[in-house]
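J.: Provided below are the primary sequence and the corresponding predicted coordinates.
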Amino acid sequence: MASWLEALDRRAQLRAKAGLTRRLRPRGATDPVVDLAGNDYLGLAHHPAVTVAATEALRTYGLGATGSRLVRGSTDLHSALERALADWFGATRALVYSSGYLANLGAVRALVRPRTLLVSDAHNHASLIDGCRLSGAQTVVTPHADVAAVEEALAAAPGRPAVVVTESVFSVDGDLAPLARLHEVARRHGALLLVDDAHAVGVRGPGGAGAVVEAGLAGAPDVVITATLSKALGGAGGVVAGPAELIRHLVETGRTFIYDTALPPAVAAGVLAAVELARDGDALREELADRAAAAVRHLGRAGLDVSTPAAAVVSVTAPGPEAAAAWAADCLDWGVAVGCFRPPSTPDTRSRLRLTVNVGVPRAEFDRALDVIVECAP
């Protein structure tokens, strides 16, 4: 009767032996830890304009959306947020989801037709990987940021509908995809380009509009943008932006949109306020870039293997999964929270700490946190 529980327990033991145990660590509202693990890059989650907008919407609309977007979940706040995001990204229309994960699942599935070929970067986020798998389409996984490999995959399938799937700033190492070159190759072969701009929105591009805008691809009819609203915008939810025909298709057929309860109106209001702050946040972006560069210098001088960040994600290689977990735990003991990425969260089986620069952290605390990371290094 309990054999399935025994099987689960055995698998947990194997994960523990491999150093892959994961645990929930609840934090309080007044957590004193220096946060270099969360994704609040611009420090907007606690900005007064954001919290006031969310509080007023909470008072007006109540706690939840009370239904899916097509039933009772759509409010004027959702519509205003979609208009603001479309304008920011230079897209015709945008559609807001309750999470970035669901936005990616929905976008990939919507672009698949009979015989579609998906060409997916090896370092893509799990949501894109799952989107490709669940779509049922043939998927070719190409080496990371390898434009020649993408072209080879497309050339091997002449006449077939195809979609090139990539992040802009990759979530593990924080490097930037060659978007302009990928688009050139995709267009030459009649393929679409789907870009998850989650880690670039608010951080890169004019007015923080993201890497797609920065690459000069805004409004291109063969480019689809997805993003989460939970990183530089400090909120929650996801978005798909692109041609009006795509958004209509998602509204009418997208299962992850149709059958999901809508983003709470208070969150939509807070994110809408955050968009306005981010668009006018050049000083925040300058400070973020300065801190990211300082982290690379400081950690590199200590002999650590550190990535060159394209935005706010700094990756530091660890000797292995157990060492990475111990390193992160030691940092936390000294009051510094860092991300700990181990297989299967890493696409190359390499374990690392992931530091996310947050300009809401006082600069002195940020600099001290870098010292702690060096001191705790295995």
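T.: Noted; the coordinates are in hand.
J.: contacts, neighbours, all on C-alpha from now
T.: Will do.
J.: point to the residue nearest the middle of the protein.
T.: In the chain, the centroid-proximal residue (Cα atoms, centre = their mean) is A198; its distance is 3.8 Å.
J.: ok, that residue to T66 distance?
T.: Computed with Cα to Cα, to the nearest Å, the distance linking A198 and T66 is 27 Å.
J.: please compare the first structure with the one that follows:
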Amino acid sequence: MSTGFYDFADQLTQLNQQGLYRQRRVIDGPQGILLQVDGRQVVNFCSNDYLGLANHPEVVAGFKQAADRYGVGSGSAHLICGHSSAHHALEEELAAFTGRARALLFSTGYMANLGVISALVGRNDSVLEDRLNHASLLDGGLLSRAQFKRFRHLDSLDLQAQLLAHTQRTLIVSDGVFSMDGDLADLPALAKLAQQHQAGLLIDDAHGFGVLGHKGGGIVEHFGLAVDEVPILMGTLGKAFGTFGAFVAGSDDLIEILIQKARSYVFTTALPAAVAEATRISLRLLQTETWRREKLQSLIARFRAGAQQQGLQLMNSFTAIQPVLVGDSRQAVSVSQALMRQGFWVSAIRPPTVPSGTARLRVTFSAEHDMQHVDALLEALGKVMA
């Protein structure tokens, strides 16, 4: 059909001309530093597998053993017959890991954020979010039907002004580590403002867990904050944990209200029990194998030093997310393609994921990388961005 509602050709052409067209690549084999992509081997610098656990032998073995015990599918939602002993054990261990009373598993991080925000606020409330929050947080705020406002990125003064202007019940929402910039929320300031104004505080620490803190406790451990200073904490399992899914941790009453009201929890099939069992193993490794975080920081430091020597424009990040600012979307795509031809997979990030004029290469590191991988990438960047 070439006319009417289904005529998408002009939209697709325009996206391509603007350098905003997105394409999938096909990989063959497990996640790792070396990937088979479209039939050739490349060094992977675009994965969120920060600790290299996605293909860890113990995690894989745990998954296989659990599949023999529980099968593949969970069969139903948690509130019907899909909540297994594996799910329950993982929730208890995640609660202990975060120092909170309880934790609740969600099938994805996107669904967790949609469910939590829309369950906790509504038409007579307000939601205040950092302008650079992840799309799932922004969408959750819009879906809630609360009065939705964004404050300037990392600007606590702007947030304070908006809190003073909103007299209704308010929820403050922020990423812990911002996924496209790699910088950190000013969590002490957010916690202080939330307490001063009797507002709720939700922190999405998807990119902080496993990476920040001596034991991988994320941004809360990094800043040394107490449980009551960050009452609602979300994390995903598909990044540093190396598996799949998400969780929300908090008080007993918080988890109970989410079980009752979070639509993306109530009306969704539970993630497979075998994934939960594999995650229990990755959670143990994440906490005990501190060398993974130490190595990651060494790799990041080496990359930043080399990139700065080359005059590359980096952003203010000491996390595994190291963006190299390019600016123009088409140029970012061109550089990414040139790197791929040299055997390095680095994603070009473009609007609407990032603001217009700030297209970038999003270089991400894993504890599985070695120093020679970093040096080789720096050499390739020097060639293609000269």
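T.: Great, that's in hand. Values in this document were obtained by computation on a predicted structure and should not be read as measured data.
J.: TM between them?
T.: Superposed pair, TM-score by TM-score structural alignment, normalised by the length of structure 1: 0.96. Supporting alignment: 377 aligned residues with a Cα RMSD of 1.6 Å.
J.: related to what we said a few turns ago, with adjacent residues omitted, what lies nearest to the residue nearest to the centre of structure 1?
T.: A227 (4.2 Å; Cα to Cα, 6 or more residues apart in numbering).
J.: can you list contacts of the helix or strand that contains that neighbour?
T.: Assessed by DSSP states H and E, A227 of structure 1 sits inside strand 223-228. Contact partners of strand 223-228 of structure 1, identified using Cα atoms under 8 Å, 6 or more residues apart in numbering, comprise 99-101, 103-104, 107, 192-199, 201, 212, 217, 236-243.
J.: which of these are buried, as a PyMOL select command?
T.: A single PyMOL command is used to select the members of the contacts of strand 223-228 of structure 1 judged buried by 16 or more other Cα atoms under 10 Å:
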select buried, resi 99+100+101+103+104+107+192+193+194+195+196+197+198+199+201+212+217+236+237+238+239+240+241+242+243
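J.: restricted to strands, list the contacts of strand 223-228 of structure 1.
T.: Judged by DSSP state E, strands contain the following of these: 192-196, 238-242.
J.: which one in structure 2 is aligned with the residue nearest to A198 of structure 1?
T.: A227 of structure 1 maps onto G235 in structure 2, with residues paired by TM-score structural alignment.
J.: residues near its match, how many?
T.: Counted by other Cα atoms under 10 Å, the residues lying close to G235 of structure 2 total 28.
J.: repeat for the one 5 residues further on
T.: Using other Cα under 10 Å as the criterion, A240 of structure 2 is surrounded by 26 other residues.
J.: can I assume it is in contact with S47?
T.: No - checked against Cα atoms under 8 Å, the pair A240 of structure 2 and S47 is beyond contact range at 10.0 Å.
J.: just the helices in the stretch 201-350 of structure 2 please.
T.: In the stretch 201-350 of structure 2, the segments counted as helices under DSSP state H, counting those that start in this stretch are 219-223, 252-261, 263-266, 273-288, 291-309, 329-341.
J.: please identify the most buried of those helices.
T.: Burial of the helices of the stretch 201-350 of structure 2 is given as mean neighbour count (mean count of other Cα atoms under 10 Å); helix 273-288 ranks first at a mean of 23.
J.: ok, average deviation of it from structure 1?
T.: Compared with structure 1 after the fit, helix 273-288 of structure 2 shows a mean deviation of 1.0 Å (mean Cα distance after the TM-score superposition for structure 1).
J.: which residue numbers in structure 1 go with that helix?
T.: Residues 265-280 of structure 1 are the counterpart of helix 273-288 of structure 2, counting by TM-score structural alignment.
J.: also stretch 301-319 of structure 2?
T.: The alignment of stretch 301-319 of structure 2 onto structure 1 (TM-score structural alignment) spans residues 293-311.
J.: chain center to that stretch, what's the gap?
T.: Distance of stretch 293-311 of structure 1 from the chain centroid (Cα atoms, centre = their mean, to the nearest Å) equals 21 Å.
J.: try stretch 211-219 of structure 2
T.: Computed by Cα atoms, centre = their mean, the chain-centroid distance of stretch 211-219 of structure 2 equals 14 Å.
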